[in-house]
Structure formats: structure tokens, C-alpha cells
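Chemist: mind looking at a prediction? Sequence and model below.
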Amino acid sequence: MPVAAQVLIAGTLFSRLGDTLATLGLVLHAADRDIRFGVTEVMLAELIPTVLAAPLIGSVVDRFSARTVCLWALLVQALSLGAATAVGGFHVRVALVALSALAGVASVAAGFKMLPAVAGEQHTGRANSLLTAGLSVAGLIGPPLAGFLNSLWGTPALLAADAASFLVLAGCTVLAVPSTVDVAIGRRPATRLADGYRALRDAPVVGTLMPALAAAMVATSIENVAGVYYLRDVVNGNDTMFGLFLATWALGSVPGALLAGRVGWSDRHSLLIIGGVLGIGLGLLLTGLIPVAAVIFPLFLIAGFGNGACNVGLRNAVHARVPAEVHGSAWACFQALSRSCIGVGYLLGTPNSVVSSQGQVIISGVIPLAAMVWAAVVTLRRGQSTVTEPSS
């Protein structure tokens, strides 16, 4: 893989780690100060702006130079987090984080668009594999690191670290993507807000399996909330064991992502997505049905493995099946779809008097399995109609 792609991936991972520090720093601050609905406010600040503005931002990425858009977006993110470091009000800080999240849609979409141009078509699958595995590692080490640094220096230091991480990523982007590369990155003079959604819907593999992918995202989000209560009950309130459950999922996703990037696997988009969603669904379903810690650990490894493979399969499928000139819009719109699914999952996983937390985890496993069965039926029907259609 070209060194330029490795530099871009390293910068992206460093920036993602910074995001984890900043988000958890604000969450811990809200919890420590007992700010009413503070944790929810932080989550919504990163969720709602992305869902509403992603189509517009994606069209900007496709209309102009992806490199230029990425650098400007990273500058906005760095300035937003830098300002959040300087101000003292919690709600003002959250508003600045929301602004950074908006700019983040542009930088992430532009980064997705630039990766094939930097890595080369033959190495894009491997680059997506390494990036996905690295994001899993960042998600694994980010929370404990945030807790440790927050106890030492407080939330402003974590926000400052995030601001610095965007400047590091900007530097990596300048090094990895010279201005001369821009001509190789597809640009579309005129774009419409719905282009990204249409591109995802019409793309082979991606369009067919998008409902199953959405179901998997809803399912994991349900478990993220309901699992806090269910898994802690399983281990009798032992927070260390609960943390190990979460780490096990992240550990499983690393080999899943790496395997999906191996030669002979990276172009099997349908297999990676279908197998990944099945692994997630089965892992969650059996986790809910068998409340035994010794059993849940390997189930979380399986579900995490599927999660990693599925993520790589999706990225590769979009890169390969969606035209390059709408990569920015397509990935921005996928971010909006994923955030929407996450929001729905959080609501469905919220404790209530109708379904127990164990029942919610079981439901979270059923949802992706049912969606995959539906996708298989639709695919078979389409195949049969193609075969039986009379020739003219």
C-alpha cells in the first residue's frame, strides 16, 4: 500500500481518538456536575446536525475539490474545539461540538472520496480494512484513556487534544494528497441534495442490502442502551466485567476487519455484509437468550467480528459500486442514515415497563436476522423475475 495512504489513515485514526476523548470528556463533565439531560444533550449534538445537513454537505464535497473541502472542514473543527476549550459554559461547549460535528460530515465524506485516489484502486480494499480495524482499536483505548486524562487535567484538556488532532489530520492530508491529485478525484459541477441517497439506492449490492445494514445499526444501538442494564445484571453489577464485555466486542471487530481486507476477500462485498450482519444478529440474539457471562464473551467476539467484516464490506462496496463523482454525497448520506438508525435504536433500547432489558437485547438480535431473511427473499424474487421475463 502506498505510504501516502498509510499517512492519511494514521491521521484519521488519531483524529478519531481525539473525538472520543472530547465526547467522553463532555459526558463525564455532565455526569460529574449532575447537569440535567446533559449526557443526552451531548449525544444529540453529534446526532441531529449530521442527520439534517448531511445531504447538503455531501453535495458540496462532490461539487468542489475534496482536498480543499476536507482541509477547510478540519480547520473549522479545530477552531470549534479550540473555542470550546476556552469557554466555560457547558451548553456553549456542546453547541461548538455540534458545529464541529457538522464540519466533520464534510471532512469524513471528503476523506472517503480521497482514499481510492491516494491508495490506488488495487489497494482500496486493504486501506478500508486497516482503517476499520484501527477505528476499532481507537474505540477500545479511547474510553479508558479519556477517563484517565479527565481525572488528571479535566474536560478542557480533552477538548484541546481533539482540536490538535484535527490539525494533525490536516497536516497528514496535505502530505498524503498533493494538490495535483485533485484532478483524479471525480467532481460534479451540479449536484442535487438527493443524489447521495439515489446513489446508495441504485448501487448493486449496496441498495439491496441497505435495509439489512440499517437493521444491524438499529440493533447494535438498542443493545448499547439496554445492554447497560442487562449485562450488568448478568454480572451482578460488576462494572469491570461490564467493561470487559464492551472490550470483547471491539477486540472481535479487529480481526473481522483485517480478514475482510485480505486478497480474495475484499471484493466479496455481499458475502462480507451478509456474513457480518448474520454474526451481529446471532451474537445479540444468543446473548439475550443465554444470560451467562462465560457464554456472552465468545458471543460478543463473534458479533464484533461480524461488525468489523460488515463495515469493511460496506466501504468497499460503496467505493466499487457507486460512481466516484458522487462518493462524497453517498457517504455523507450514509452518515445521516446511520445516525438516524442510531437514534431509533437508542429510543427502542431505553428502559420501559413493557419489555425488559433482556427482552430488548433479544429483539436487537431478531431485527437484523429478520431483515436479512427479507433481503434474501427480495433478491430471489428479483432473480426469478429476471429469468422468467420474456425476451422481446
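Modeler: Perfect, thanks for sending it.

Chemist: hey, let's count contacts and neighbours off CA atoms from now on
Modeler: Noted.

Chemist: need the contact list for the spatially closest residue to Leu145 that is not a sequence neighbour.
Modeler: In space, not counting the residues next to it along the chain, Leu145 is nearest to Leu21; the distance is 7.5 Å by Cα to Cα, 6 or more residues apart in numbering. Residues touching Leu21, when contacts are defined by Cα atoms under 8 Å, 6 or more residues apart in numbering, comprise Gly142, Pro143, Leu145, Ala146, Leu158, Leu159, Ala161, Asp162.

Chemist: ok, the third one - how many residues close by?
Modeler: The reference is to Leu145. Neighbours of Leu145 under the rule other Cα atoms under 10 Å: 15.

Chemist: and it, how far from Val94?
Modeler: Distance, Leu145 to Val94, using Cα to Cα, to the nearest Å: 21 Å.

Chemist: and the fifth one, by the same measure?
Modeler: For Leu158, the distance to Val94 equals 14 Å [Cα to Cα].

Chemist: who has more neighbours, these two?
Modeler: Here Leu158 and Val94 are set side by side on neighbour count (other Cα under 10 Å), and the busier one is Leu158, at 26 against 22.

Chemist: what helix or strand is the more buried one on?
Modeler: Following DSSP states H and E, one finds Leu158 within helix 155-176.

Chemist: tell me what the strand or helix carrying Gln358 is packed against?
Modeler: In this structure, Gln358 is located in helix 357-388 according to DSSP H and E. Contact analysis of helix 357-388 by 3 or more Cα pairs under 8 Å, 6 or more residues apart in numbering; DSSP states H and E lists helix 206-234, helix 269-289, helix 327-349 as its packing neighbours.

Chemist: check it against this one:
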Amino acid sequence: MTAAAPTRTSGRAVLANRNFAVYFWSATISNAGSFMQGITVPFTLYELTKSNSWVGFGSVAALIPSLLVSPVSGTLSDRFSRREVLLWANALQLVSAIMLTICALADVLSPWLIIGLVGFGSVGAGFQYSAAQSIAAVLLPPEQMLQGVRLNSVGFTAARAVGPAIAGIVLDAWGPATTFTLNAVSFVVVIIGLSFVKVGEGHRPTHSRAWRAELAEGVAYVWHRKALRLIVLTAFVGAFFGQSMAQLAAGLVREEFGVEGAGLGWLSAMYGLGALVSSLVLVLFGDQIRRSVMVRSGLTLFAAGITISIATSSLAVGLFGFLVSGMAHALTGISLNTSMQAQVAEGYRGRAVTAYLMALLAGMPLGAFCGGFIGDQIGLRPALGGFAAVIVVYVVYAQFRRDGLAAMDANTVAEADPA
């Protein structure tokens, strides 16, 4: 089965679609709030414990529950309205953010309490991810879908740049309670936005088979397609050895750069700024550059960014390293996501995207946890240096043993592997 190659369309034309624009802007605001909390949690855990392992454990709590519910999330996204799935998922995260706010105001936050509340919010996030990644397909016409996927990523990475910068300032001025409050408000914004988004009845699939059967069918769909397997594997490698550095920034700020919360906010903001720059480049030129080239370039930049960040105790140099790593994050993430979206049939989209997301959701916290544990034993610099070396090895492997990742360049629905 094949699909026509997507025609080129502008970001302005996509944003002229009212439903997509409402979702895009409200989701960007909500993501900025989530990234504020994403800075506040490791900062608070490190302040309470002075342990990189606890920081890594916080990352596990933020992402592993999402990983566990992701298979169900993908099936939900294929069975029901993605808008309704997003409404309920954001409502769960709002409850978590409100509870963190109350506990911070009451000055009763403890490491285990933070872990528990973050884990609860992570369940809601897990139900959100698949629907959020695949909603462009039900808000936009087919010829605008891939550009919509890229624009969603631009909003996400803009939030990654703005949220941490605001969080660093707010943490220094008013403390964690204020950042948790702002995150709660951001969930209210996206819930209101989603209430105004309309999805056509033709986009509401009906399924009568058992959940377990549909889930197994989705796993088999990805597993029996070489291109999709390669996307999932590469996503895991990039998340485990590359993206995890952002989760370990709290330890780097204190141990290697000797600065406080504002420094953590600026490191994360530079990471987000780099991701935003790459995202804009992909929106403008993504149809002209092969995705395989962008993924290999992104992985190489990850290794370079990590190396730069650990090469010195200068915060200015560290900021540049995080900028380069942020560029790597967007180049790999958006290109892999676009490749996955371009090569799956609509009836499998939610479940196939879930496989990609599970690679990210498993890789990032596991990488942060392992990096934090190793960092406590031998230091974060050599631990992250080892991560950079593994990325280089994978790039060489991809170039010579996987045809330079050329399977990611197709714009047609992937065929099953020969029997």
C-alpha cells in the first residue's frame, strides 16, 4: 500500500487553519509550563538531597509512568477522539500541578512526595503524548499533515526555550511554589483551548476488537517494517545517550559550573533555543534535505554538544554546548517523528507513534538515571563523555551497516518485510 508523496506547504498556510492554530498556541503555552516544572523538580530534588542519583530518579518518576501507559494511549488515540483523550490527559496533569503547588506553599515538599506527585502527573502525560503527536492528522488535510507535525515540534521547542528561562528567574525570585502555580495555570489554558477545537466526524474511528488484540497488532505493524524498527532504535539511542544530558543539568550546574538556579534555567533555555533554531530550519527547508542526513547530523551534534559542555568549568562554554545539544535534539527528534508519520497508515498511526514515543520515554529517564548513578561514582564529566562516545559509535554503525539510515527518507506507507 502506498500514499502519494506530500506536497510542500507553508507554515503560514497551516496556521491559517483555525482548529490547528487554537491547539498550537494553547499547547505551546501548556508545554512552557511543563518545562518550567521540568526545571523546578530536579532543582528542588538537588536542593533537598544534594544527590545526582535523586535527580535521575526524578527523571524516572517523570517519564516511566508515561512509558507504562503509552501502549494504552496509542490504542485510545486510534479508537477515540484524540481531542477528548487530550482533554482528560491534561486534566490529570492539572491535578498533579495543583497538589505540588499546595505542598510547596505549605512547605511540606520531600523527595518522596515530589516523586509521587510527579509520577501521578506522568500518567496523564503518558495518555497525552500519542494523541498530541498524531492530532495534526485529524486537524489538517493530508497535504498539510507533515508540515503540521513540524510546526507542533516548533511550538514544543519554543516552549523548551522559554519555559526553563522563566523558571530560572522565578525560582530565584519566588521559589518552587510559583513555578508549580504557573504550570497549573498553563494546563487550564490548554484545556480551554481544546474545548474550542473541532474534529470532523470522519476522523472518529470505530473499533470493535479487544484492546489486547489491537495493541498486539500495532506492535506487529512496527516490528515487521525495517524502516519503523530503525526509527524506534535510533530514537532510543538519541534519548538515552543524548537527551538525558538535559535531565542531568542540575548536577552540572552545581558541581561543574558552580552556579545556582538561574544558571540551571539558562542552561535549559539554551538547550531549548538550539532546538528552536533547528526546528525553524526544518520548517523552512525540511522538504529539501533528506531526513537520514538530518538524523545523522543531529546525532553527531549531540556528541559534539556533550563534549563541549564537559570540557570546561566555564558556564559560557557550557551554555554553548547546551545550545549545540538542543540543535541536535530537534534535528533528530523532528526528523524521526516526521519519518514515522510519513510511513504509517492512518489506522495504525496512534499505536505506531506510541512505539516511537516509548523509545524516547524509556531512553531519556534510563539514561538520566544511569548517568546520574555513574556520575555519583566517577563524576558527571567522565560519565557524559562515555555517553558522547557511544553516540559516535552508533553514527558510524548507521553509516556503514544501515545504509546511512536511508530507510527514513521514504514518503510512502512502509511495506511489511518480506516473509
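Modeler: Thanks, I have it. Note that the coordinates shown come from a computational prediction; the quantities given were computed from them, not determined experimentally.

Chemist: circling back to that earlier point, the helix holding Leu158 of the first structure: which residues count as buried?
Modeler: 155-174, 176 (16 or more other Cα atoms under 10 Å).

Chemist: quick one: the helix or strand where Asp172 of the second structure lies to chain centroid distance?
Modeler: Assigned by DSSP H and E, Asp172 of the second structure falls within helix 145-173. For helix 145-173 of the second structure, the gap between its own C-alpha mean and the chain's C-alpha mean amounts to 11 Å (Cα atoms, centre = their mean, to the nearest Å).

Chemist: that helix vs the first structure, mean deviation?
Modeler: By mean Cα distance after the TM-score superposition for the first structure, the fitted helix 145-173 of the second structure averages 3.0 Å away from its aligned residues in the first structure.

Chemist: rewinding a little: quick one: the helix holding Leu158 of the first structure to chain centroid distance?
Modeler: In terms of Cα atoms, centre = their mean, the centre of helix 155-176 of the first structure is found 19 Å from the chain centre.

Chemist: helix or strand right after it?
Modeler: helix 195-202.

Chemist: which residues are in contact with that following helix?
Modeler: With Cα under 8 Å, 6+ apart, helix 195-202 of the first structure has contacts from 55, 58-59, 206-208, 210, 318, 322-323, 326-334.

Chemist: give the contact list for Phe369 of the second structure.
Modeler: With contacts defined as Cα under 8 Å, 6+ apart, Phe369 of the second structure is in contact with Ser53, Val55, Gly56, Phe57, Ser59, Val60.

Chemist: now the contacts of Leu21 of the first structure in JSON lines, with distance to Ala247 of the first structure?
Modeler: Conversion of the contacts of Leu21 of the first structure to JSON lines gives the following (distance: Cα to Cα, whole Å):
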{"residue": "Gly142", "distance to Ala247 of the first structure": "11"}
{"residue": "Pro143", "distance to Ala247 of the first structure": "10"}
{"residue": "Leu145", "distance to Ala247 of the first structure": "13"}
{"residue": "Ala146", "distance to Ala247 of the first structure": "15"}
{"residue": "Leu158", "distance to Ala247 of the first structure": "22"}
{"residue": "Leu159", "distance to Ala247 of the first structure": "24"}
{"residue": "Ala161", "distance to Ala247 of the first structure": "23"}
{"residue": "Asp162", "distance to Ala247 of the first structure": "22"}
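
Chemist: just the closest of these to Leu259 of the first structure, please.
Modeler: For the contacts of Leu21 of the first structure, the residue nearest Leu259 of the first structure by Cα to Cα is Gly142; the value is 23.3 Å.

Chemist: what's the local residue count around the corresponding residue of the second structure for that closest one?
Modeler: Aligned counterpart of Gly142 of the first structure in the second structure: Gly163 (TM-score structural alignment). When counting by other Cα under 10 Å, one arrives at 29 neighbours for Gly163 of the second structure.

Chemist: isn't Gly163 of the second structure right up against Ala269?
Modeler: Yes: under the criterion of Cα atoms under 8 Å, Gly163 of the second structure lies in contact with Ala269, with a separation of 7.3 Å.

Chemist: go ahead and confirm Ser291 of the first structure touches Val234.
Modeler: In this structure residue 291 of the first structure is Pro, not Ser. Yes: using Cα under 8 Å, Pro291 of the first structure is in contact with Val234, at 5.9 Å.

Chemist: now the common contact residues for these two.
Modeler: With contacts taken as Cα under 8 Å, 6+ apart, not a single residue reaches both Pro291 of the first structure and Val234.

Chemist: and the residue nearest to Ala146 of the first structure when sequence neighbours are not counted, what element?
Modeler: Of all residues not flanking Ala146 of the first structure in the chain, Leu21 sits nearest, at 4.9 Å (Cα to Cα, 6+ apart). Assigned by DSSP H and E, Leu21 of the first structure belongs to helix 3-32.

Chemist: tell me the angle of that helix relative to helix 155-176?
Modeler: 170 degrees (axes from the mean of the first three to the mean of the last three Cα atoms, to 10 degrees).

Chemist: and the angle for helix 3-32 of the first structure with helix 124-153?
Modeler: Helix 3-32 of the first structure and helix 124-153 are oriented at 40 degrees to each other (the same axes, to 10 degrees).
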